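Engineer: generate coordinates for the sequence data below:
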Amino acid sequence: MFTILLGTLCLSLLVSIGETAKCSAKSGDISARWQVVDSELTVEVTTNNIGNNEWSAVGFGPDMSDLNVVIFQVVDFKPSVVTGTTQGYGAPTLDASPSVTLQSLNYNSNTLVARFARAVGSLSTCQTWNFVTDGAIEDGSIGYHNAAPHSVEICADKCTRKIFS
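Structural biologist: Here you go, the predicted structure:
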């Protein structure tokens, strides 16, 4: 009887641990949630209070230099997503075409919601994700951000529960 009780307790604990994987993050006006299904990472990012000629972003990497970035911008009241890389602390070098697959993009009442997918690749291990808000578009280019990034250690491969269709 004790063995059955102990086995049930261990199984319950393992299920609970599996269900508590950190699959979302929020800081101020930016939030994200994600899943990994069939080696594809899908991320949905919501930025509140983003106005015209402003941007927000998520960067993958240990600090603000040498990141792969996904940038969500509103230019002339039209939302778009671009990707790129940073070398050092300057503006990113943008890709000729996005390195992610955009699944949805909505901008309404100063709230931008973007969902994108990419191969899990280098994000299959725990990585730092840097969330940035409060960036300005200056003369059509991505300017500096006005607030410090929110950095979170993310183990995306633990988020295998399907939350997106």
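Engineer: alpha carbons only for contacts and neighbour counts from here, please
Structural biologist: Fine.
Engineer: helix, strand or coil for the nearest residue in space to F72 that is not next to it in sequence?
Structural biologist: In this structure, F72 finds its nearest non-sequential neighbour in V81, 4.8 Å apart by C-alpha to C-alpha, 6 or more residues apart in numbering. Under DSSP: H, G, I helix; E, B strand; the rest coil, V81 falls in the strand class.
Engineer: ok, now how distant is V81 from A147?
Structural biologist: 20 Å (C-alpha to C-alpha, to the nearest Å).
Engineer: one more to line up against the first:
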Amino acid sequence: MLSQTIILLLISIGTVASQTCKFSKSAVKANWKIQNGALQIQYQNNRITNNQWTAIGFGPGMSNLNVIVFIVQNSQVTVRTGRTSGYGPPSFDNQSSVSVQMANHSGSTLNALVNVPLNFNGMNIQNCQTWNFVQSGPINNGNMGVHTSRPDQVNNVCASQCR
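Structural biologist: I've put the predicted structure just below:
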């Protein structure tokens, strides 16, 4: 009985220690941590070309997601924040809510480092929630087109445990 209790305890400790603080699938890689009172996200997409976008959305579905969108136009990267209200492009904030430490595009690779306030557009970003990673979508005549694949969801991301 004591050995079963010890095994359960070790499994529980292993589960806590394996907190999700990174994502990697297809072209997108990201890792994050709480640092200096903000959520720092290092983001890479190695299959993004000119006139395309890629994004991270916070929340369970397409309605009411807070989003960080990385837009590549004329080989320049623009980072915008906003909110979705359903299927379709987000309503962008007048001023980006994130602090961009670095964002560049070379060849087919976008690299960015952003700091997100812990209260991101009214959402406590430290709370456990679903994160959505959008691989890519087109920019047509300066407007965001529909993403080209289903977003990858990571459930129960608890950013407060990533330090």
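Engineer: more neighbours: which of V81 and A147 of structure 1?
Structural biologist: V81 (20 against 10; other C-alpha atoms under 10 Å).
Engineer: how about W131 of structure 2, what's its partner in structure 1?
Structural biologist: Superposed on structure 1 with TM-score structural alignment, W131 of structure 2 falls opposite W129.
Engineer: compared with structure 2, how much does the one helix or strand its match maps to deviate?
Structural biologist: Assigned by DSSP states H and E, W129 of structure 1 belongs to strand 127-138. Here the mean offset of strand 127-138 of structure 1 against structure 2 after fitting is 0.7 Å, by mean C-alpha distance after the TM-score superposition for structure 1.
Engineer: starting at the chain centroid, how far to that strand?
Structural biologist: Distance of strand 127-138 of structure 1 from its chain centroid, counting by C-alpha atoms, centre = their mean, to the nearest Å, is 10 Å.
Engineer: residue range for the helix or strand following that strand in structure 2?
Structural biologist: Toward the C-terminus, strand 127-138 of structure 1 is succeeded by strand 141-145 as the next helix or strand (DSSP H and E). Counting by TM-score structural alignment, strand 141-145 of structure 1 falls onto residues 143-147 of structure 2.
Engineer: buried residues in the matching stretch?
Structural biologist: For stretch 143-147 of structure 2, the neighbour count (16 or more other C-alpha atoms under 10 Å) marks 144-145, 147 as buried.
Engineer: one more: stretch 147-161 of structure 2?
Structural biologist: In stretch 147-161 of structure 2, counting by 16+ other C-alpha under 10 Å, buried: 147, 151-154, 157-161.
Engineer: what do you get for stretch 124-141 of structure 2?
Structural biologist: Neighbour counts using 16+ other C-alpha under 10 Å place 125-126, 129-139 of stretch 124-141 of structure 2 among the buried residues.
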